[in-house]
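# Mind looking at a prediction? Sequence and model below.
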Amino acid sequence: MSDIRNSTVRATILDRIARLTPEAQRQWGKMTVSQMVCHCTDQMRIALGEKTAADFGNFLHKTIIKYLVINVIRAPKGKIKTISELDQDREGTPPVNFESDKQLLVDIIEKFVQRSETGTFTAHPVFGKMTNEEWGKLA
């Protein structure tokens, strides 16, 4: 799996973000591109401890499913329900201004990478304690 801490991977992701427009069509799911930008930012904010999320993972989530999702398979499109703190219809951060929201995502990615070099992240709400490498792959 790709790791956002890798500069080549990160450059590809940042390029994709730069090319996003409000008119971009979703690839799957129900969020608009503006909502997805905020959703991705919220996930990074949870990792950094800037946004809280309830812990509801069980033993299976924190072991086998975590390993599979991070190292083997991507979550199947449209099959996984997101946690309420990331759900745009519930507690997710709502879009405000598309360009500002994009810039916030870029900034939070850089902050995430810096933290991975010098510190640790909070526990994932479903997968529990994760290494910086695991967070980098999941991000």
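It's in.
# going forward, measure contacts between C-alpha atoms and count neighbours the same way
Fine.
# how far away is residue 2 from residue 108?
18 Å (Cα to Cα, to the nearest Å).
# Looking at those two, which is more packed in?
Using other Cα atoms under 10 Å as the criterion, residue 2 and residue 108 rank with residue 108 on top: 19 against 14.
# if I pick that one, what's in contact with it?
Taking Cα atoms under 8 Å, 6 or more residues apart in numbering, we find residue 108 in contact with 41, 44-45.
# Name the SS class of it, please.
Following DSSP: H, G, I helix; E, B strand; the rest coil, the label given to residue 108 is helix.
# so what's the residue lying closest to residue 58 once chain neighbours are set aside up against?
Excluding the flanking residues, the one nearest residue 58 by Cα to Cα, 6 or more residues apart in numbering is residue 126, at 7.5 Å. Residues in contact with residue 126 (Cα under 8 Å, 6+ apart) are 55-58, 61-62.
# Would you mind measuring from residue 126 to residue 120?
Counting by Cα to Cα, the separation of residue 126 from residue 120 is 17 Å.
# and what of residue 40?
19 Å.
# Drop the exposed ones from the contacts of residue 126 and show what's left.
61-62 (16 or more other Cα atoms under 10 Å).
# can I get the contacts of residue 126 in TSV with secondary structure and distance to residue 116?
What follows is those, written out as TSV (DSSP: H, G, I helix; E, B strand; the rest coil; distance: Cα to Cα, whole Å):
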residue	secondary structure	distance to residue 116
55	coil	22
56	coil	24
57	coil	23
58	coil	25
61	helix	23
62	helix	21
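# Pasting the second one now:
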Amino acid sequence: MKDLFDPTLVEDIKQRIMRLHPESERQWGNMTLAQTLAHCTSGMQMAMGVINPKRASFPANVIGLLIKPLVFGDDKPMRRNSPSSPELFSADPTQCDLERERAQLIAAIDSFATKGATCCSHHPHPFFGPLKPQQWAILMYKHVDHHLRQFGV
């Protein structure tokens, strides 16, 4: 399984982030590139317990538990327009700067990868419920990969 505890994959993800540029075209969704990078940073902060979104309500929380084994069972990428927690969309597009958001995301990834399992949140994921550190690492890889693919890298 691909995860952000693997130094080779961390380096690959960071190289892909560096290939993004202001003209990178969005393939789906409606966030700007800078907003998307800020959203990915928020996801990393959630994985590290800096942000603790509230649990999704019924029936989403039950669906999350049911599909959890599928999401963590293979390396299949996340689907386009997958749902996400509202707390991870706080970035105001007028306040987002591409280079600053890029640097913050890379710093968050480095922090997560360096600290490893000890930095992972014990707070339940809003959709999937409780996650083990390895599951956080898999989910963070899939999440960042999903948004890099959204912008063609």
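Perfect, I can see it now. A quick note: this is a predicted structure, and the numbers were derived from the prediction, not measured.
# on that earlier part again, wait, which of the contacts of residue 108 of the first structure is closest to residue 32 of the first structure?
residue 41 (14.3 Å; Cα to Cα).
# what are the ranges of the strands in the first structure?
For the first structure, applying DSSP state E gives no strands.
# residue ranges of the helices in it, please?
Taking DSSP state H as the test, the helices found in the first structure are 7-19, 33-48, 59-60, 66-71, 98-118, 132-138.
# okay, those helices in TSV with distance to residue 83 of the first structure next?
Converted to TSV, these look like this (distance: least, Cα to Cα, whole Å):
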stretch	distance to residue 83 of the first structure
helix 7-19	23
helix 33-48	10
helix 59-60	17
helix 66-71	15
helix 98-118	19
helix 132-138	15
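# Looking at those helices, which one is packed in the most?
Scoring the helices of the first structure by mean neighbour count under mean count of other Cα atoms under 10 Å gives helix 33-48 as the most buried, with a mean of 21.
# how far apart are that one and its match in the second structure?
With the two structures superposed, helix 33-48 of the first structure lies on average 0.9 Å from its match in the second structure, counting by mean Cα distance after the TM-score superposition for the first structure.
# Check which helices and strands that helix sits against.
Packing contacts for helix 33-48 of the first structure, counted by 3 or more Cα pairs under 8 Å, 6 or more residues apart in numbering; DSSP states H and E, involve helix 98-118.
# now the contacts of residue 108 of the first structure in CSV, with distance to residue 77 of the first structure?
Formatted as CSV, the contacts of residue 108 of the first structure follow (distance: Cα to Cα, whole Å):
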residue, distance to residue 77 of the first structure
41, 20
44, 20
45, 23
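# Which residue of the second structure sits opposite residue 85 of the first structure in the alignment?
With TM-score structural alignment as the criterion, the equivalent of residue 85 of the first structure in the second structure is residue 87.
# In this structure that match contacts residue 53, no?
Yes - contact criterion Cα atoms under 8 Å: residue 87 of the second structure and residue 53 qualify, at 6.0 Å.
# what's the offset of stretch 51-64 of the first structure from the middle of its chain?
In terms of Cα atoms, centre = their mean, to the nearest Å, the gap separating the centre of stretch 51-64 of the first structure from the centre of its chain is 15 Å.
# hmm, who's touching that stretch?
42, 45-46, 85, 124-128.
# ok, now with 10 Å
42-47, 65-69, 83-86, 91, 93, 122-130 (Cα atoms under 10 Å, 6 or more residues apart in numbering).
# same thing with stretch 7-25 of the second structure?
With Cα under 10 Å, 6+ apart, stretch 7-25 of the second structure has contacts from 2-4, 32-34, 37, 98-99, 102-103, 105-107, 109-110, 112-114, 141, 144-145, 147-153.
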